[in-house]
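K.L.:
sequence and predicted structure below; questions after.
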Amino acid sequence: MDYENDLVTIIVPCFNGEKYVHRFFESLIKQTYKYIQLIFVNDGSVDGTREVFNIYDYLMRQAGIKTVYIEQINQGQAAAINSALPYVCGEFLMWMDSDDILLCNHIETKVNLLRGNANSIVMCKGIIVEEKQIEIPIGEISNCEIKERLFEKLYWGLCGCTGALFMVHTRDFFSEFQQKKIITSRVGQNLQILLPLLTKYSVGTINEKLFIYVNRDDSHSHSFKTYQERFNRIKDIEELKVSILKSIKDRFCESYYQQLNSVLRKIDLVQKLELLNEALDLPVEITKEIINEYRFYINDKKSRFWIWGACKKNEILAKGLEMYGNLNISGYIDSDDKKQGENVIAPSHVFDENDYLIIPLAYHGEIVSLLDERGMKSSVDYLYLAYDIKRGIEHDEESRNSNFPLC
């Protein structure tokens, strides 16, 4: 297919965006670069999203923007992107969330870079704000410093991953996705787009913040409130990664695939640990049965367990593991130097491949990033992803709420 030279196609899925999507439409109208095709996918909204689009559709057309409106039953963002892909006409392609806000030079800056070098993908920076105080920046999303390791960082969830960061040559996008479909998943759309592209194409960087990422309490990425919801989301993301790796025919991915199988086994183990926590008050025979089931997944003769956080609830967990499981609990990891001592060590301690860390789910991203920053092994082949200690720990709210979307 021949794509229209200079035309930029932007795909925007939206579910129940009545209260905020106007901000995106207004930012699109204000772009200094006007040769735009917007494909807007109403993904089963039950509010006034369609009416808001209809109001701005006229204004966007008046500004020279071509619009395509698609309405479907709710299927998730990845499925919404698949609905839009057959309608893509532009030489350049973007996909983004409906609550993002583009700065006025966003598209022009990206197009100029893609035209001017051999990269197939360009990546900018973004500003993070809270919806309640949208005019006050609270952080930034920036992957420019790690572009050479972007596949690895995205894969292990060690950096921000949102569509508005990127623009890609459409011909290269469809060279990878020849069936005009990405892998569908309810946990997102960015990983299954970016990881295959990053195995083939180079990335140019723009050291400039070109959009605003709005943290909304009711957004999809923040909608997982309970332990089980958050746990299932992490497991679904890891299973999505398996599907992505299977779709990429590249030896480069073999080591990641092997590591991921280890991660998935440990996620199963995490579920057993959660059952253990609930089972501490049950008869010894039942608790032993639970422990024996998960002991199958580890080499208990070599493995050592460290529990992240020195607190009363974790002491109960440690006693249960030692009493019923005969496991070697080496101690606790805690950044509070007042707690550090004989069996409580600092996070800077260097672990080996036989160490297993049991990590509270609320701190997962924060802890993995900390290990990575300090040059410690963070391939997750020793790392539990999602153990949450319920009913016992007060978390600092700033630490609990990550500013970065998972996928």
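P.N.:
Nice, thanks for sending it over.

K.L.:
only C-alpha atoms for contact and neighbour calcs from this point on.
P.N.:
OK.

K.L.:
need the distance between the two termini of stretch 6-22.
P.N.:
Using C-alpha to C-alpha, to the nearest Å, the end-to-end distance of stretch 6-22 comes out at 26 Å.

K.L.:
got the buried residues for it?
P.N.:
Applying a neighbour-count criterion of 16 or more other C-alpha atoms under 10 Å, one finds 7-18, 20-22 buried in stretch 6-22.

K.L.:
from these, pick the one nearest Leu260.
P.N.:
If you rank the buried residues of stretch 6-22 by distance to Leu260 using C-alpha to C-alpha, Pro13 comes first, at 29.2 Å.

K.L.:
looking at this, that closest one is in a strand?
P.N.:
Yes. According to DSSP: H, G, I helix; E, B strand; the rest coil, Pro13 belongs to a strand.

K.L.:
what segments of the protein are strands?
P.N.:
Secondary structure of the chain (DSSP state E): strands located at 4-14, 36-43, 66-72, 90-95, 101-102, 121-130, 133-141, 166-169, 203-215, 304-308, 329-333, 344-345, 355-358.

K.L.:
just put these in TSV and tack on distance to Thr109.
P.N.:
Written out in TSV, the entries for the strands of the chain read as follows (distance: least, C-alpha to C-alpha, whole Å):
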stretch	distance to Thr109
strand 4-14	12
strand 36-43	14
strand 66-72	20
strand 90-95	13
strand 101-102	12
strand 121-130	9
strand 133-141	17
strand 166-169	10
strand 203-215	8
strand 304-308	44
strand 329-333	45
strand 344-345	48
strand 355-358	44
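
K.L.:
of the ones you listed, give the one that comes closest to Ser399.
P.N.:
strand 133-141 (13.6 Å).

K.L.:
run the angle between that closest one and strand 203-215 for me.
P.N.:
Using axes from the mean of the first three to the mean of the last three C-alpha atoms, to 10 degrees, the interaxial angle of strand 133-141 with respect to strand 203-215 works out to 140 degrees.

K.L.:
about what we covered before: do you know which of the strands of the chain lies nearest Leu264?
P.N.:
Closest of the strands of the chain to Leu264 is strand 355-358, at 14.2 Å (criterion: C-alpha to C-alpha).

K.L.:
now for the closest one, which elements pack on it?
P.N.:
Packed against strand 355-358, as judged by 3 or more C-alpha pairs under 8 Å, 6 or more residues apart in numbering; DSSP states H and E, are the following elements: strand 304-308.

K.L.:
want to compare, so here's the second one:
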Amino acid sequence: MEKNLVSIITPVYNGEKYIEKCIESVLNQTYKNLEMIIVDDGSIDNSENIIKKYTKENSFIKYIKLKENRGISNARNVALKNATGRFVAFLDCDDIYYKDKIKKQVNFMIENNYFFTYTSYNLIDENGQDLNKIICAKEYENYKSLLRGNNIGCLTVMIDRLKINENLIFSSNPHEDYILWLSILKNNNKAYGLNDVLSSYRKSNDSISHNKIKAASWTWNIYRNIEKLPLLKSIYYFINYAINGSMK
């Protein structure tokens, strides 16, 4: 595990419309000790040709093409198995990092001896237009606070693998990132927020978060079947989740 190397995990499925801007945002980082691991989850569009154009010119970009589409969780897990960095960060193919994102977050973690951090981010539409909506990072999250709603944007997360005692594995549940964060925080751990807008999340009409009813049912399933919470606790946290969601 290379000292202070940051491994950026990027799953791609038919991302030809956005992948160039995603990669360019990594190329523009002021922090240069990086590797970007792009796992192509069986794309049938022009994603492969676009990505290979960049891998020819940038040796730190590693491209893995899967034979068949098996979902974003599997693609992230494949990337994690091939990551060699001390730190791991996550960037989906339709999202964008600001140029100082990695540098500021690595410094934030090292200076404070944190192992799990996240930042604020803003929302953009499918065409990259700013939606004038910022999701602000709270000072910290623990297991109980996170049960009230997932306020940790996957694209903002950075984890120090030298300081974590478990393997980072995403489940096949549609809220796979939320489940992983809960798993990490369950043992009295905290994730710390850097209240600085350092990335853009693209909110598409067909995104998972766009379907509120499905998202609510998945969240309830997490409470009852994954976290095994009693019924009354599940109801309590679900009400908090609903309030939190409406405020977003």
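P.N.:
Great, that's in hand. Because the structure is predicted, anything quoted here is derived from the model rather than measured.

K.L.:
and of the strands of structure 1, who's closest to Glu373 of structure 1?
P.N.:
When the strands of structure 1 are compared for distance to Glu373 of structure 1 using C-alpha to C-alpha, the nearest one is strand 133-141, at 16.3 Å.

K.L.:
and the closest one, how far out from the chain middle?
P.N.:
Distance of strand 133-141 of structure 1 from the chain centroid (C-alpha atoms, centre = their mean, to the nearest Å) equals 19 Å.

K.L.:
swap in stretch 165-181 of structure 2?
P.N.:
Averaged C-alpha coordinates place stretch 165-181 of structure 2 at 11 Å from its chain's average position (C-alpha atoms, centre = their mean).

K.L.:
kindly report the same for stretch 140-155 of structure 1.
P.N.:
Averaged over its C-alpha atoms, stretch 140-155 of structure 1 has a centre that lies 12 Å from its chain's centre (C-alpha atoms, centre = their mean).

K.L.:
do stretch 187-202 of structure 2 as well
P.N.:
In this view, stretch 187-202 of structure 2 has its centroid 10 Å away from the chain centroid, taken as C-alpha atoms, centre = their mean.

K.L.:
ditto for stretch 212-229 of structure 2
P.N.:
The gap between the average C-alpha position of stretch 212-229 of structure 2 and the chain average comes to 19 Å, counting by C-alpha atoms, centre = their mean.

K.L.:
which of the strands of structure 1 sits closest to Leu28 of structure 1?
P.N.:
In terms of C-alpha to C-alpha, the element of the strands of structure 1 nearest to Leu28 of structure 1 is strand 101-102, at 6.7 Å.

K.L.:
what residues in structure 2 pair up with that closest one?
P.N.:
The alignment of strand 101-102 of structure 1 onto structure 2 (TM-score structural alignment) covers residues 96-97.

K.L.:
and stretch 277-293 of structure 1, by the same measure?
P.N.:
Aligned by TM-score structural alignment, stretch 277-293 of structure 1 falls on no residue of structure 2.

K.L.:
buried ones in that stretch?
P.N.:
For stretch 277-293 of structure 1, a neighbour-count test (16+ other C-alpha under 10 Å) marks 277, 279-280, 287-288, 290-291 as buried.

K.L.:
and which of those residues is nearest Gly320 of structure 1?
P.N.:
The nearest member of the buried residues of stretch 277-293 of structure 1 to Gly320 of structure 1, counting by C-alpha to C-alpha, is Leu280 at 6.5 Å.

K.L.:
quick revisit: figure out which of the strands of structure 1 is closest to Ala318 of structure 1.
P.N.:
With C-alpha to C-alpha as the criterion, Ala318 of structure 1 lies closest to strand 329-333 of the strands of structure 1, at 6.5 Å.

K.L.:
structure 2: matching residues for the closest one?
P.N.:
Counting by TM-score structural alignment, strand 329-333 of structure 1 has no counterpart in structure 2.

K.L.:
elements contacting that strand?
P.N.:
Under the contact definition 3+ C-alpha pairs under 8 Å, 6+ apart, strand 329-333 of structure 1 sits against strand 304-308, helix 312-325, strand 344-345.

K.L.:
coming back round to it: quick check, nearest of the buried residues of stretch 6-22 of structure 1 to Ile70 of structure 1?
P.N.:
The shortest separation between Ile70 of structure 1 and any of the buried residues of stretch 6-22 of structure 1 is 9.3 Å, and it belongs to Pro13 (by C-alpha to C-alpha).

K.L.:
just tell me what that closest one corresponds to in structure 2.
P.N.:
Under the alignment defined by TM-score structural alignment, Pro13 of structure 1 is paired with Pro11 of structure 2.

K.L.:
residues in contact with that match?
P.N.:
Taking C-alpha atoms under 8 Å, 6 or more residues apart in numbering, we find Pro11 of structure 2 in contact with 38-41, 72, 75-76, 79, 91-93.

K.L.:
which residue packs closest to it, ignoring adjacent ones?
P.N.:
Setting aside the residues directly before and after it, Pro11 of structure 2 is nearest to Val39 in space (C-alpha to C-alpha, 6 or more residues apart in numbering), at 4.9 Å.

K.L.:
tell me the counterpart of the one you found in structure 1.
P.N.:
Looks like Val39 of structure 2 aligns to Val41 there (TM-score structural alignment).

K.L.:
which residues in the stretch 51-200 of structure 1 form helices?
P.N.:
If you assign secondary structure with DSSP state H, counting those that start in this stretch, the helices in the stretch 51-200 of structure 1 sit at 77-84, 106-116, 150-155, 170-176, 190-198.

K.L.:
those: which one's closest to Leu317 of structure 1?
P.N.:
Closest approach to Leu317 of structure 1 among the helices of the stretch 51-200 of structure 1 (C-alpha to C-alpha): helix 150-155, 30.8 Å.

K.L.:
what about the nearest residue to Tyr140 of structure 2 once chain neighbours are set aside, neighbour count?
P.N.:
With C-alpha to C-alpha, 6+ apart as the measure, Tyr192 is the residue that lies nearest to Tyr140 of structure 2, at 4.2 Å, once sequence neighbours are left out. The burial count assigned to Tyr192 of structure 2 is 23, neighbours taken as other C-alpha atoms under 10 Å.

K.L.:
residue in structure 1 paired with Tyr192 of structure 2?
P.N.:
Mapped onto structure 1 by TM-score structural alignment, Tyr192 of structure 2 lines up with Gly204.

K.L.:
likewise for Leu155 of structure 2?
P.N.:
Counting by TM-score structural alignment, the partner of Leu155 of structure 2 is Ala164.

K.L.:
and Asn69 of structure 2, by the same measure?
P.N.:
Under the alignment (TM-score structural alignment), Asn69 of structure 2 pairs with Asn74 in structure 1.

K.L.:
that'll do, ta.
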